[in-house]
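*Asks:* any chance you could fold what I've pasted below:
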Amino acid sequence: MSRVLDEKTRNDVRKMFGLMKNPVRIMLFEDYSNGFSQFAKQILTEVSELNDNIKLSVYNSSDPLFSIHKVEKTPCVMLKSNGMNFKYYGSPSGYQFQPMVENIIDVSFNFTHLNEKVKNKVLKIKKPTSIKLFVTPTCPYSPLMVRSAFKFAFTNSNIETTIIETNEFEDMIQKFKISNVPKVIIKGKKSISFEGAIPEEKFASYLLKANNQR
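*Replies:* Reported below is the predicted structural model:
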């Protein structure tokens, strides 16, 4: 199979990964018969080859980790980090590639940047709260939302973030009535949904609103 990442991209990402502090394990849950799984595996294999601190572990549908991590679809990508509830369903390609690289670096440093006002809002969430974010690899507005949703899950283990690449899961388009991306569905004490890219502070405010908090 030919390479997915071109030489310029490999060089750029290799430089970014040069900043890594600690090893990061990428977990890929796949289905051998799923073409998208094979595409995701190819991308992540090439990424893991760019720095020795990146380890890729691949699990097929018979592995007990599927049920332990409550993986519902394939491909599913997770970054191993204590307490973080973050899943990416789909192949991290196109506009979704850059946020994945940045997420890996955050996990390596065990740190992600949120300004204090946003961080304080995120830390107010004391009950389990889920974020479902629907994206496509061709949407230039989705990466901003992916990064915010990742940071929220990274900062507060009560927040579970699930990114869904709609081109690969058409059943989810119908189930959640997705007509535009990015689309966010937050479920806390009540459900809130909205479309479009918004600033992190406003996004965090919606998390509080879904839990009847300010």
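
*Asks:* every contact and neighbour count from this point should use C-alpha atoms.
*Replies:* OK.

*Asks:* check contacts around the most centrally placed residue in the chain.
*Replies:* With distances taken as Cα atoms, centre = their mean, the residue of the chain nearest its centroid is Tyr88 (4.3 Å). Neighbouring residues of Tyr88 by Cα atoms under 8 Å, 6 or more residues apart in numbering: Cys76, Val77, Met78, Thr162, Ile163, Ile164, Glu165.

*Asks:* rerun at 6 Å
*Replies:* Cys76, Val77, Thr162, Ile163 (Cα atoms under 6 Å, 6 or more residues apart in numbering).

*Asks:* and which of those residues is nearest to Thr9?
*Replies:* Val77 (20.4 Å; Cα to Cα).

*Asks:* any idea which element that closest one lies in?
*Replies:* Using DSSP states H and E, Val77 falls within strand 76-79.

*Asks:* right, and the helix or strand after that strand?
*Replies:* According to DSSP H and E, the helix or strand after strand 76-79 is strand 85-89.

*Asks:* got the buried residues for that following strand?
*Replies:* Asn85, Phe86, Lys87, Tyr88, Tyr89 (16 or more other Cα atoms under 10 Å).

*Asks:* run this one through as well so I can compare:
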Amino acid sequence: MAQLLDEKTREQVAEILKDMTNKVKFILFKNDSEYSEVTENLITELTEVNEKIQIESHSKDEDFEKYGLDKNLFPSMVLLDSEDKDLGIKFYGIPSGHEFSTLLQNIIMVSNSKVNFSEETQNKIKTIDKKIRIRAFVTPTCPYCPNAVLAAHQSAILNSNISGEMVEANEFPELSSKHGVSSVPHTVIEIFENDEWKTKNEFIGAYPEQNFLDEILKSVE
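*Replies:* Prediction:
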């Protein structure tokens, strides 16, 4: 496969990532699909741009449960911190197009142990004591989707009860259809109850921080 990032893009990415302080690691679960190959190559090229980025790839018959991944979705990926701690940041599908910027912002947040939410929002998210899953359905061409994904991922960083997940809607049509995804970003909030995930709330659009928080808190009442 041809190089995904040209030299100019690599230089721009290197500049964006130059202030990384700690290493991060991507754990990729893949199958034989082109989507998996592209995702693996994309992250591998990032490791060539910055040595603080690492990747570890697994084939689909290996254990998903350790990272709480959906074993039916490939490619799937989690982002670990410098101590190999799983922060609940998940990607289903290729983080390309506008989601490539999301990917870079996630790397910086995890590397530098810093989120962009206000202190008040952080404190409220930290109080959530139910196991929840925030899935942001996106497409690469959607300019508003990165904010939805970043909100989900920041929530996961702040609270170990939360899983924040990017889902590339076009790559997973069955899952998208299940949730009636037609416009993106489409965020689905699920609670783990009685050994299964139950949808508690859904909303469309990239909500401002306070509105996003309100939707999360409403889901766990």
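
*Asks:* got the contacts of Tyr88 of the first structure as TSV, with neighbour count and distance to Ile186 of the first structure columns?
*Replies:* Below are those laid out as TSV (neighbours: other Cα atoms under 10 Å; distance: Cα to Cα, whole Å):
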residue	neighbour count	distance to Ile186 of the first structure
Cys76	25	20
Val77	26	21
Thr162	23	10
Ile163	23	12
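
*Asks:* dump those residues into a markdown table; add distance to Met172 of the first structure as well.
*Replies:* Below are the contacts of Tyr88 of the first structure laid out as a markdown table (distance: Cα to Cα, whole Å):
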| residue | distance to Met172 of the first structure |
| --- | --- |
| Cys76 | 14 |
| Val77 | 17 |
| Thr162 | 12 |
| Ile163 | 12 |
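
*Asks:* grab the nearest non-local neighbour of Gly188 of the first structure.
*Replies:* Of all residues not flanking Gly188 of the first structure in the chain, Thr129 sits nearest, at 4.6 Å (Cα to Cα, 6 or more residues apart in numbering).

*Asks:* surely Ser193 of the first structure forms part of a strand?
*Replies:* Yes: residue state for Ser193 of the first structure (DSSP: H, G, I helix; E, B strand; the rest coil) corresponds to a strand.

*Asks:* tell me the counterpart of it in the second structure.
*Replies:* Aligned by TM-score structural alignment, Ser193 of the first structure pairs with Glu202 of the second structure.

*Asks:* residues near that match, how many?
*Replies:* 17 (other Cα atoms under 10 Å).

*Asks:* run through the residues that contact it.
*Replies:* With contact taken as Cα under 6 Å, 6+ apart, Glu202 of the second structure is in contact with Thr187, Val188.

*Asks:* how close does it get to Glu165 of the second structure?
*Replies:* For Glu202 of the second structure, the distance to Glu165 of the second structure equals 14 Å [Cα to Cα, to the nearest Å].

*Asks:* now Glu65 of the second structure
*Replies:* Taking Cα to Cα, one finds Glu65 of the second structure at 15 Å from Glu165 of the second structure.

*Asks:* now Ser118 of the second structure
*Replies:* 21 Å.

*Asks:* surely Ala153 of the first structure meets Thr162?
*Replies:* No: contact criterion Cα atoms under 6 Å: Ala153 of the first structure and Thr162 do not qualify, at 9.5 Å.

*Asks:* which ones are touching the residue nearest to Gly188 of the first structure?
*Replies:* With Cα under 6 Å, 6+ apart, Thr129 of the first structure has these contacts: Ile159, Lys187, Gly188.

*Asks:* any idea what it aligns with in the second structure?
*Replies:* Checking TM-score structural alignment: Thr129 of the first structure goes with Ile132.

*Asks:* now swap in Lys15 of the first structure and tell me
*Replies:* Using TM-score structural alignment, Lys15 of the first structure lines up with Glu15 in the second structure.

*Asks:* and its match, what is it in contact with?
*Replies:* Glu15 of the second structure neighbours (Cα under 6 Å, 6+ apart): none.

*Asks:* returning to what we had before: and the contacts of Thr129 of the first structure as TSV, adding neighbour count?
*Replies:* Shown next, in TSV, are the contacts of Thr129 of the first structure (neighbours: other Cα atoms under 10 Å):
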residue	neighbour count
Ile159	30
Lys187	19
Gly188	19
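
*Asks:* which one of the residues you listed sits closest to Val58 of the first structure?
*Replies:* Of the contacts of Thr129 of the first structure, the one sitting nearest to Val58 of the first structure (Cα to Cα) turns out to be Ile159, at 25.0 Å.
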